[in-house]
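1. Turn this into a structure:
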Amino acid sequence: MAENYFRQKLRTLLESAGVTIDGPNPWDIRVLDDRFYKRVLTEAHLGIGEAYMDGWWECEALDEFFYRVLRKGLDKKVSGMPRLLSSLAGKIVNLQHPARAFIVGETHYNIGNDLYRAMLDKQMIYSCGYWHNARNLDEAQEQKLRLVFDKLMLKPGMHLLDIGCGWGGAARFAAENYGVRVTGITISSEQEKLAREYCAGLPVEIRLVDYRSQKGTYDRIYSIGMFEHVGHKNYRAYFQTVRNALAPDGLFLLHTIGSNRTGTNTDKWTSKYIFPNSMLPSATHITRASEELLVMEDWHSFGHDYSLTLKAWNDNIEKHLPTLERSYDERFFRMWRYYLLSAAGSFRARNVQLWQILYSQSGIEGPFEVPR
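-> Predicted structure coming up:
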């Protein structure tokens, strides 16, 4: 009786979003284990994600499924208990305390450089591309880097700080194309090692250090896809660190995923399997934390581009499966596919956003047309 209740309730919810159980469309789902219905309705995203990893359901087009579900707001109509518990944890504990700073590097970015080489573009940029006039992932990532550095108005000889430098692709691109010197910092030992190799012979220094420990003064600072690991208890300290490191006439660009809602919770499935201790900042988080420290010059939103980027990453993983299968098992690939395509659907539904925010130390003098 209870199973029939859960089955009927979920069926009704999904049909309101245009999704049919065992339907003919690529975004329809096939349920392979009847325990699926209760698990989804009582455990929300954690439940549906783990059920997919366990092989309890299938979907030909996961991104399309999540686009429809999230666009209809069905995530707000299932159990709120996991969200409540994570919200309380985020309020009480500083999940991104310096003592925990390297956890995400060890558990996510250190998974294996072979995986990221297969998935990413030729420069190994692990953040949203900019698909304006771009025909493929390589072009989209180059467009994004040019967008960042043109907004920062780079000049030869400047010294840049790259907070969260990844595998060094952005630092190398800046050094080679703009004649600047770059200091990149990361919390991943695997990224540090590869970034040093990738940037060898260029005026680029790579450091394995938390952003709160960096020292020096820089003409320009940028942070691409790292702010999601900072946490609301540390936002003010983050912007204070940037202000202290930025030259008086300096510029800072923040590239981050953003939430439509201000809160302290993080998605339970994502935190457990992909990005430990992560949380998405809201516009309110960012403006409050940066107020009176820096002058906001521009706010650019292009979240739909992330759905295109994530789908391109997933296509690359599928293309390289025969090689990657030597190092990773089927459950890992189901987890990774779910991660990439559920996120793609979320960005397409505008459930989450992608922002580039440009700051100055004391205000840009004279007219300034922000590149697009």
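
2. From now on I want contacts and neighbour counts done on CA atoms only, so please keep to that.
-> Noted.

3. ok, which stretches of the stretch 1-150 of the chain are helices?
-> 2-16, 36-53, 62-71, 81-92, 103-104, 113-119, 137-151 (DSSP state H, counting those that start in this stretch).

4. Dump those helices into CSV; add mean neighbour count and distance to residue 230 as well.
-> Listed next are the helices of the stretch 1-150 of the chain as CSV, based on neighbours: other C-alpha atoms under 10 Å; distance: least, C-alpha to C-alpha, whole Å:
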stretch, mean neighbour count, distance to residue 230
helix 2-16, 15, 35
helix 36-53, 21, 22
helix 62-71, 23, 25
helix 81-92, 15, 12
helix 103-104, 18, 11
helix 113-119, 17, 22
helix 137-151, 21, 21
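
5. Dump those helices to a markdown table, plus distance to residue 273.
-> Output for the helices of the stretch 1-150 of the chain, formatted as a markdown table (distance: least, C-alpha to C-alpha, whole Å):
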| stretch | distance to residue 273 |
| --- | --- |
| helix 2-16 | 25 |
| helix 36-53 | 9 |
| helix 62-71 | 18 |
| helix 81-92 | 15 |
| helix 103-104 | 10 |
| helix 113-119 | 16 |
| helix 137-151 | 25 |
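
6. Please give the structure of this sequence too, so both can be compared:
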Amino acid sequence: MTSDPRIGPIALPHSRARRVLESLLEGSGVTLNGEAPWDPQIYHPDFCSRILRQGTLGLGEAYMEGWWECERIDEMARRLLLHGLGERARPPSDRLMYRLQSGLLNLQSKARAYMVGETHYDLGNDLFKRMLDPTMCYSCGYWKDARTLHEAQLAKLELTCRKLELSEGMHVLDIGCGWGSFAEYAARHYGVSVTGITISREQASLAQRRCADLPVDIRLQDYRELTGSYDRIVSIGMFEHVGHRNYGAYFETVERLLADRGLFLLHTIGSNSSDIYVDPWIERYIFPNGVLPSIRQIADASEGLLLMEDWQNFGPDYDATLMAWLGNLDTQWHEIADRYGERVQRMFRYYLLICAGAFRARDLQLWQIIYSRGRSCRYDAPR
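-> This is a model prediction of the structure:
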């Protein structure tokens, strides 16, 4: 690592790159080598030129390599996004390249569906066990009346079950079941049977073990291969991997599988814009082929198939969730440091903190949407 706090940040060379970067930062409240906790401290003379050349990809990679430090990356990210630097940090060539790629290729096709599992979710259950709470929920908690991460995740699971109006004997499909959080909770507390699917071998293995004494069937399977009929369908934190070219096929699959008086709950991170773009650092290091949906994209894909009954946004709760995950990881990292190393630690810290800043700036949203087939009685969503 280049970073050496014992030496302190370097004096930045007087270069055109530095002048351009400082002019972009003007008014954001973020200063290179400044004194505020959200000011980045620079340890490499090529930092400015790299950021201008590579945008957010270079910023993330430079952090992983120790080129800069910052006490409050979350607050740095919030200020930069509120200043409008999110858009300006995306080189036009990057946006054009992604549009060309996604136009010519289905980046989330069945053949590519397992890539994110292999890259991220299969990284190691020992890492995720230390980052998450005992439910192993890897999605936004519900903090309305919660004081701890565990309380927030239990509240989210309970809210989801109540929104779905679960009752004993129902058969529930969980699309993107993760480590079995919802499947275990719903089967244990509501007496339902659950079929859960995931594209991660590590998730499937752990979910099968934790649900071994319950009427839960966990499968390593893509959603497009599903058959049957289900009283309820839930999808928590999976739609972000579907991709805009597949939204129609996704909702057609749900409509085909949902029983006549069934309900479907979609829990997803959402974008404020329908622009087709992904952050190159997140795409490369965290969620390959991931892309966030907009309100319009979800509405267009579901129109004519399902009736939207309720749409709740509790995006600010993701900020608290991400910061709690970071707290867990920081506290327990020493237990797995030898296996993963400093680069992976910095990668996860950066990922959690920039995402927390993005939710705090309201640049990202978290939606829970309830659909029916339009043949049931009046639906009143709990809160």
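
7. returning to that earlier point: so which of the helices of the stretch 1-150 of the first structure is nearest residue 130 of the first structure?
-> Nearest to residue 130 of the first structure, of all those, is helix 137-151, at 4.7 Å by C-alpha to C-alpha.

8. hey, where'd the strands end up in the first structure?
-> Ranges of strands in the first structure, per DSSP state E, are 29-31, 57-59, 159-163, 181-186, 204-208, 218-224, 246-259, 295-301, 352-360.

9. Once you drop chain neighbours, what's closest to the aligned partner of residue 360 of the first structure in the second structure?
-> Matched to the second structure by TM-score structural alignment, residue 360 of the first structure sits across from residue 372. Once flanking residues are discounted, residue 372 of the second structure sits nearest to residue 263: 4.7 Å by C-alpha to C-alpha, 6 or more residues apart in numbering.

10. what's the counterpart of the one you found in the first structure?
-> Checking with TM-score structural alignment, residue 263 of the second structure has residue 251 as its match.

11. what's around that match, how many residues?
-> Residue neighbour count, defined by other C-alpha atoms under 10 Å, stands at 30 for residue 251 of the first structure.

12. quick revisit: compile the strands of the first structure into JSON lines and extend it with columns for distance to residue 324 of the first structure.
-> JSON lines is the format used below for the strands of the first structure (distance: least, C-alpha to C-alpha, whole Å):
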{"stretch": "strand 29-31", "distance to residue 324 of the first structure": "27"}
{"stretch": "strand 57-59", "distance to residue 324 of the first structure": "22"}
{"stretch": "strand 159-163", "distance to residue 324 of the first structure": "30"}
{"stretch": "strand 181-186", "distance to residue 324 of the first structure": "25"}
{"stretch": "strand 204-208", "distance to residue 324 of the first structure": "27"}
{"stretch": "strand 218-224", "distance to residue 324 of the first structure": "27"}
{"stretch": "strand 246-259", "distance to residue 324 of the first structure": "28"}
{"stretch": "strand 295-301", "distance to residue 324 of the first structure": "34"}
{"stretch": "strand 352-360", "distance to residue 324 of the first structure": "29"}
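
13. Between these, which one is closest to residue 322 of the first structure.
-> When the strands of the first structure are ranked by proximity to residue 322 of the first structure (C-alpha to C-alpha), strand 57-59 comes first, at 21.1 Å.

14. Run through who's touching that closest one.
-> 26, 27, 28, 29, 30, 31, 32, 33, 36, 51, 52, 65 (C-alpha atoms under 8 Å, 6 or more residues apart in numbering).

15. what's near enough to touch the match of residue 263 of the second structure?
-> 152, 219, 220, 221, 358, 359, 360, 361.

16. residues near the closest residue to residue 278 of the first structure other than its chain neighbours, how many?
-> Of all residues not flanking residue 278 of the first structure in the chain, residue 229 sits nearest, at 4.7 Å (C-alpha to C-alpha, 6+ apart). By the criterion of other C-alpha under 10 Å, residue 229 of the first structure has 20 neighbours.

17. What residue in the second structure is paired with residue 229 of the first structure?
-> Match for residue 229 of the first structure (TM-score structural alignment): residue 241.

18. isn't its match right up against residue 289?
-> Yes: counting by C-alpha atoms under 8 Å, residue 241 of the second structure does reach residue 289; the two are 6.7 Å apart.

19. anything in contact with each of the two?
-> What both residue 241 of the second structure and residue 289 touch, as defined by C-alpha under 8 Å, 6+ apart, is the set residue 108.

20. rewinding a little: the contacts of residue 251 of the first structure into TSV, with extra columns for distance to residue 241 of the first structure and neighbour count?
-> Below are the contacts of residue 251 of the first structure laid out as TSV (distance: C-alpha to C-alpha, whole Å; neighbours: other C-alpha atoms under 10 Å):
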residue	distance to residue 241 of the first structure	neighbour count
152	18	22
219	14	20
220	13	25
221	11	26
358	16	22
359	14	25
360	14	23
361	12	20
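
21. And the furthest pair within those residues?
-> 219 and 358 (14.0 Å).

22. Counterpart of residue 39 of the first structure over in the second structure?
-> With TM-score structural alignment as the criterion, residue 39 of the first structure matches residue 50.

23. can you tell me how far its match sits from residue 338 of the second structure?
-> 30 Å (C-alpha to C-alpha, to the nearest Å).

24. quick revisit: mind checking the helices of the stretch 1-150 of the first structure for the one nearest to residue 258 of the first structure?
-> helix 62-71 (15.8 Å).

25. Isn't residue 91 of the second structure up against residue 55?
-> Yes: between residue 91 of the second structure and residue 55 there is a contact under C-alpha under 8 Å: 6.7 Å.

26. if I line the two up, what does residue 252 of the second structure land on in the first structure?
-> Match for residue 252 of the second structure (TM-score structural alignment): residue 240.

27. Could you do residue 35 of the second structure as well?
-> Under TM-score structural alignment, residue 35 of the second structure pairs with residue 24 in the first structure.

28. Show the contacting residues for residue 284 of the first structure.
-> Going by C-alpha under 8 Å, 6+ apart, the list of residues near residue 284 of the first structure reads residue 262.
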